[in-house]
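In: Let me see the structure of the following:
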Amino acid sequence: MMSLLKYILSGTVLCLSLQVQAQLFSKGKDADELYNEAVKETKLQHYQKAIQLSKEALQKRPDFIDQQLLLGRLYMLTGNTTLARRYVKDVLTKDPKYKDAYLYAINIELSAKRYEEAECFADEALYQYPYDKELMLKKLGILDASERFFQGGAYATSLLDKYAGDTTVQRAYTGHFLLAGNYYQRRNNQLLAHENYQRALMLDPNNEEARSAINNMNIRSGSYTRAIEQVNEELADSPGSYQLMMRKLGLLQDAHDYAGAINQLQQILKRWPTDAKARSMETELRMEAGAWYANTDPYLLYAGVLEKNPGNREALDKVIGLSISRGAYREALAWINRGLKTSPNDQRLLSLKLDVLESDRKFTEAAMLAERLRYNYAANADQRNRYIYLKTASGRDYLAQQQYDLALAEFDKVLQTDAKDTTALDLMANTYISQKDYVHALEILDKGLHVYPENGRFLLKKSSVLAETGQYDEAADIAARLSGRYPGDARYSANLVDLRLTAGRKMMQAEEYDMAAGQFRAVLAEAPDNLEALNYLINLEAAVEQPDSALFYADRALQYHPDNKDLLLKKAGVLTEMKRYNEANAIAYQLMQRYPYTVKYRTAYTDGLLAAGNNYQRNNAPDSALAVYRQVLSINRKDSLALLYSINLLNGRQSYDSALAYANQGIRYYPDNETFLQKRAVTLESKKMYAEATQAADSVVKLNGNPLYVDYADYLRSKTMKNQFGMFFLHSSYDYQDTKYNIATLEYRHYFKRGSYAARMNYAGRQEGTGLQGEAELYYIHNPKLYSYALATYSNEVVFPRARLGYSIFKTFKHDIEGELGVRYLNADSSNSISGVASIAKTWKDFWVNFRAYFISDAPEFYTSYNLTTRYYMNRQQDYISFTAGLGTSPDDRSRLIQFPKLAGLLTRSVGAGYQKTFKYRTTAGIFGTWINQKISNTEFQNQYDIYITLQRKF
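Out: Okay, here's the model as predicted:
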């Protein structure tokens, strides 16, 4: 029992220790895994759990900006605006192009009702992503939330111009003007409320909210005419609508147009004769009409007075006042114009007309009238100010319509009145800038700065215009002055940085790289961590082949942005250019490990390995190169360059089996790639597997009929042919006799692995009979540098010698030099001669030269013979031209062997030339000519002429 208890306790302790050990030595989750879990918890709305996971991830990787943004979002969702703002701003500082961060920043400030901050973030985002629809909609929302509806209207219009067919933009546009209409209606500004509702209806004519609002406004203001007009417009689209017809009836009744109301009721009863509501209204309507007409409408009364007495001023004032009070501005204007016909200089009427035009937003007409009134009251400051306001408003309208000349004329008149008016100066400068007329824009800005030398808006605008005209140094001086004057204002320092960056970009486009680098260095002086400037400097220094400087800026950038993926990749590229492959590949490897599913990092790493491998090849370190290429293939077994380089190296090392395996691997991944098929053919040729090599070469020809590929396929096919049939014809003629001698030869040759053997039959007809001679010949290769030649013949002694024997051994030395030692035996006319043979041959590119010497013993005599042969090879050594020269008669001279005993002691000279052509490595034809001169005595010579024709065919 005690022993059992002991085992149980031991087991428990062991399990607990293993658990503790697992906890102590567990690697734990990395930052990416924690981030993914935090995202899942956020989607499940487990915000506190997600916050905890996010903090753990940031402890492992402090500059993980995706995680920082998620944490900012989580604080925003949990109502901790301060921390949310801090994390999101930190993300934007590190990565100014992070669009989602801008959206979160905007939402944070909107929720805190910090509209100016929200707009700043929106403007910064739109600088990075100009005309981004989502960001533009955000900015419109900010303008609406901050109740800046006038600016919002202009912005909504520009947004709709850019995305006219987008339904989201259309809804935002309509929503803006509905919101603006509600805003102005609550503040009892009926004119602007009506205008905004009308703008909403222009895009969405069926918008019920806008229609209803306008109708209610018209009713409240007593302007039933406009309300009835609106219903009539709707009835034109839906003439059979019961609701619209009843609404019109009610409006006519409210407007006390009982005749029209009764007529409308009759139309309703015609369509719906059994409608109880319509029938019940008939008596009621007539009773109300009777009571009304007992007390006539004042407007109609005064209008009736004016009909009878047009000059009645009191009646005129009454109808004008009643029209304005009812919102009937067109009617009021008509009555005013009617009064001005009789009293054109009536100041009261002119002032009323000015009010009506301004209320109706007809600023140009109002400004013209204000100009007239100003001349009448030159000393009146109010008239002067109103004139300036209306002229400025008129110019704005023209500017919005892109009628720049008219806008400029209006602003010029304002400046004639008040040369110091900042609004007119600013708008005039904007007008010139819109036209890209920078010369005049600068003139206006200088005029404004003369009056207001410290005006920040004018200085900032002048800096931008100077930059547009390429005057970057002057523009930067102004921007630097502003930044120095307002050191705490980020806008001015950001403007200076943006100006320098813009200048640098344009100089790069103009290929002024040194000047561009100066601009970017100036940016770093202002903002040492500016990522864009650092990136440009790295690229510039690399482009002008200054890798040391590029590396300096890459390291500097990584000091501020240590985990920036693009910077790390760029540094790896610079190190590769500097041939510091190990350092470059270490960086690329880390990136690949951190982001295993990102192709560009894997590609960068494999490219770096390939560069390192090529460097090993150049430095004659094939083993190291092969190891690197194997490393590439372990990452991407389909890498074509690594496969090709490996094949080439292995073939160079004569590791043909390994090379063939890689070639087959390449064909498996790239079945129609001619390069791998060609490599397979070359490797099989090296292995002397000519049949398989031929199949591979034929596959290449099918893909690409290039003559080089065809030629190589023919060459390989010839290597598969082991037999050859040949025909030879030797024609000899002499100048000392009329007889011509011919020798015809048939040959069969067989090729085997170590050489070839041949059997020949020579035939020659003479007066004394027919000569027949059989020959056996052997070429045998002992090793790549040593081979033998052997010959044996026997004949019937008619024409040919009785027997010939020969043997030579050939040795290849360095520098393409070949040496020969051999022996010859000849039995002819009961004469036996034995000859020693020695030769040396040398190859220079396409030239081959051979010098051979024979040492002939024909007891009791001893003779020598020499032969020089030169060949010039063509067409990949398929064809050649040969030139020969000889001294003496050699035992290998076929045309004179029958006379050898007689000729051996004579002084004989010979020269010859020939040409041999091979067709598709299979059929060979040749023709050779030799002239032989023999000295018979001191005063007598005789000549022999040989023509030798050959034809050989492999099969």
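In: contacts and neighbour counts: CA atoms only from here.
Out: Fine.
In: give me every residue that touches residue 480.
Out: By C-alpha atoms under 8 Å, 6 or more residues apart in numbering, the contact set of residue 480 is 493, 496.
In: For residue 354, see how far away it is.
Out: In this view, residue 480 and residue 354 are 47 Å apart by C-alpha to C-alpha, to the nearest Å.
In: Tally up the residues packed near residue 269, please.
Out: 16 (other C-alpha atoms under 10 Å).
In: Identify the residue spatially nearest to it, adjacent ones excluded.
Out: Nearest-residue entry for residue 269: residue 278, 6.7 Å, with adjacent residues in sequence omitted and distances by C-alpha to C-alpha, 6 or more residues apart in numbering.
In: and if you look at residue 503?
Out: Here the residue nearest residue 503, using C-alpha to C-alpha, 6+ apart, is residue 472, at 6.2 Å.
In: do the same with residue 801
Out: Using C-alpha to C-alpha, 6+ apart, the nearest residue to residue 801 is residue 828, at 4.5 Å.
In: got a list of what the one you found touches?
Out: Counted by C-alpha under 8 Å, 6+ apart, residue 828 has contacts 797, 800, 801, 802, 803, 897, 898, 900, 901.
In: If we use 10 Å, what do you get?
Out: Shown in contact with residue 828 (C-alpha atoms under 10 Å, 6 or more residues apart in numbering): 797, 799, 800, 801, 802, 803, 804, 897, 898, 899, 900, 901.
In: And this one, please, so the two structures can be compared:
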Amino acid sequence: YNKQGRYDQALLIYEQVLGSANEEERQRLLSGYSDIMIPRVKNLLEAYKLTVAQQSVDRWLTVDQYNQDALLYMINICYQLKDNDAMLRYAQIAEGQYADDVAFKIKLAEAMTHKVEKLADSWALLHSQVKLNPFHIPLVNTFTNTTEEYAGRLLKGKEHEMALNVIDTALHYKDNKALKYMKGLAYEGLKNYDSAYYYQKFYEPSLLELDDFKSHLNYLGQKSFHNTVSVSHLRARFGDDYAISTISTVDYTRLNADGSTYTGRINYAGRAEGKGVQGQFEWERPWTADLSSRLDVAWANKYFAKIALNAAAIYTWKPSWEAEAGLGFRNFYTKQNLFNLNLGISKEIEDFRLNAKLSNLYLNSAGQGRYLYSLMGKAQYFMNSPKNYVLAMGSIGNSPDIDLLDNQFYNSFNFFNAMVGAGLGRSISRNIGVSAIGTWYNFQTGKELDNSAYRNLYNLYLQLNVYF
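Out: Modelled structure (predicted):
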């Protein structure tokens, strides 16, 4: 029957004989049964009749439930049919029956990889095997591929330290450019930009990716520099007045080995009545991978807040949330004191960053206290790096936002204030970056509701950054 191609009849006779055979005869007959099944299943697979092949192997396993060839066929067929649950079930049976067979260890790990919750276990299983068989090429290749998938998930979850350990383990057994690139991504997440720049250079972009890739390398190069000089210029004009007020700023930032930065800043304001100068010192420090702080103090002789103090703590929790809480104090030349409590939250969604901040303000003026607020929202879209972006923002409240109060263009307290703005940033080269932001403020003057009850203020902010 088998030679005539009448496989079902041949198998049926074998199954009838096996049913009445003793154990010794059964083992001999099972070998013949397999001799019929192997070419049968192979032909079905070559003809892409996967469902029929699966039915044949299932029949095979009913007769000989631990047959090594049958289990291997079934695992591979389930993989091709994308039946991940069945693949895992048969791989577990095979690994349990043939515990010393590396091939089944590999198949079990591959089956586990299709289950997100078992990806770490799959990697650990392969790691234990590759330590015992470091020169087993299929095993090492599977370990490398699984590491790529596992590390990618860790990076997506902001588990940068763990991802780095996983990648380094795999690179010990086989050099791999894709893993080196992912190592660069892990270093970027850990803010180790020197190493991130080095390892991400191993990536081989397509022609479509080339410009974005170069731009991102420029960003990493900028972040790896320890010195930044920034020059900025702010031009402001009221809608009902052609006079232009300006503020020019020069600052220098030094990045230290522990990740902290020191910034010295000088602001110069030119107004019709004269000029004002403000000096400012700022210190930022990361305390852990999730917690950092910022402190700044400023003093001015005119046109700015006379004294300004700010302190903030920033906490990041995985994978993409960030919260900020800050306290501040300002003493104005109008003999008013302003205390502020800022509460902010940010969320990253793919290439977007969304931010909301509530400024709670307490104004003390001539012994009279008043609660004020300003609510701001901002959305940024990043193009291949955080240095290349477009943004839109707006605020509303009964006080100007805190940035405008620092510049002291106007103080419209306890009246309607609103702002909308947009901007963009661009990394020109590894050493140079620029940005521009335009804003429009609309605020109530406090006069009677006539044509002059509301005014407009237009700002244009330009900045040039040099990294070295």
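In: Superposed, what's their TM-score?
Out: TM-score for the superposed chains, counting by TM-score structural alignment, normalised by the length of the second structure: 0.74, backed by 417 aligned residues with a C-alpha RMSD of 3.8 Å.
In: about what we covered before: what range in the second structure does the helix or strand where the residue nearest to residue 269 of the first structure lies sit on?
Out: Following DSSP states H and E, one finds residue 278 of the first structure within helix 276-293. Using TM-score structural alignment, helix 276-293 of the first structure lines up with nothing in the second structure.
In: which secondary structure elements does that helix contact?
Out: Contacts defined by 3 or more C-alpha pairs under 10 Å, 6 or more residues apart in numbering; DSSP states H and E place helix 276-293 of the first structure against helix 242-254, helix 258-271.
In: Can you check the distance spanned by stretch 220-235 of the second structure, start to finish?
Out: 31 Å.
In: Return the distance of that stretch from the chain's centre.
Out: A distance of 23 Å separates the centroid of the chain from that of stretch 220-235 of the second structure, by C-alpha atoms, centre = their mean, to the nearest Å.
In: just stretch 709-724 of the first structure next, same as before
Out: Worked out by C-alpha atoms, centre = their mean, stretch 709-724 of the first structure lies 47 Å from the chain centre.
In: next one: stretch 874-883 of the first structure
Out: 51 Å.
In: That stretch: which residues count as buried?
Out: The neighbour-count check on stretch 874-883 of the first structure (16 or more other C-alpha atoms under 10 Å) flags 879, 880, 881, 882, 883 as buried.
In: Give me the neighbour count for the residue mapped onto residue 357 of the second structure from the first structure.
Out: Counting by TM-score structural alignment, residue 357 of the second structure lines up with residue 851 in the first structure. Neighbourhood size, residue 851 of the first structure [other C-alpha under 10 Å]: 18.
In: if we can go back for a sec, pipe the helices and strands packed on helix 276-293 of the first structure into TSV and attach distance to residue 619 of the first structure per row.
Out: As requested, those are arranged in TSV below (distance: least, C-alpha to C-alpha, whole Å):
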stretch	distance to residue 619 of the first structure
helix 242-254	93
helix 258-271	102
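In: Nearest to residue 941 of the first structure, out of these?
Out: Each of those has some distance to residue 941 of the first structure by C-alpha to C-alpha; the shortest is helix 242-254, at 137.6 Å.
In: what stretch of the second structure does the closest one fall on?
Out: Helix 242-254 of the first structure maps onto no residues of the second structure, going by TM-score structural alignment.
In: hmm, back to that, wait, the residue nearest to residue 269 of the first structure touches residue 268, no?
Out: Yes: at 7.2 Å, residue 278 of the first structure counts as touching residue 268 under the criterion of C-alpha atoms under 10 Å.
In: Which one's more surrounded, those two?
Out: Neighbours were counted for residue 278 of the first structure and for residue 268 using other C-alpha under 10 Å; residue 268 has more, 20 against 15.
In: Make sure the more buried one is actually in contact with residue 249.
Out: Yes: between residue 268 of the first structure and residue 249 there is a contact under C-alpha under 10 Å: 9.2 Å.
In: If anything else comes up later, I'll come back, but that's it for now.
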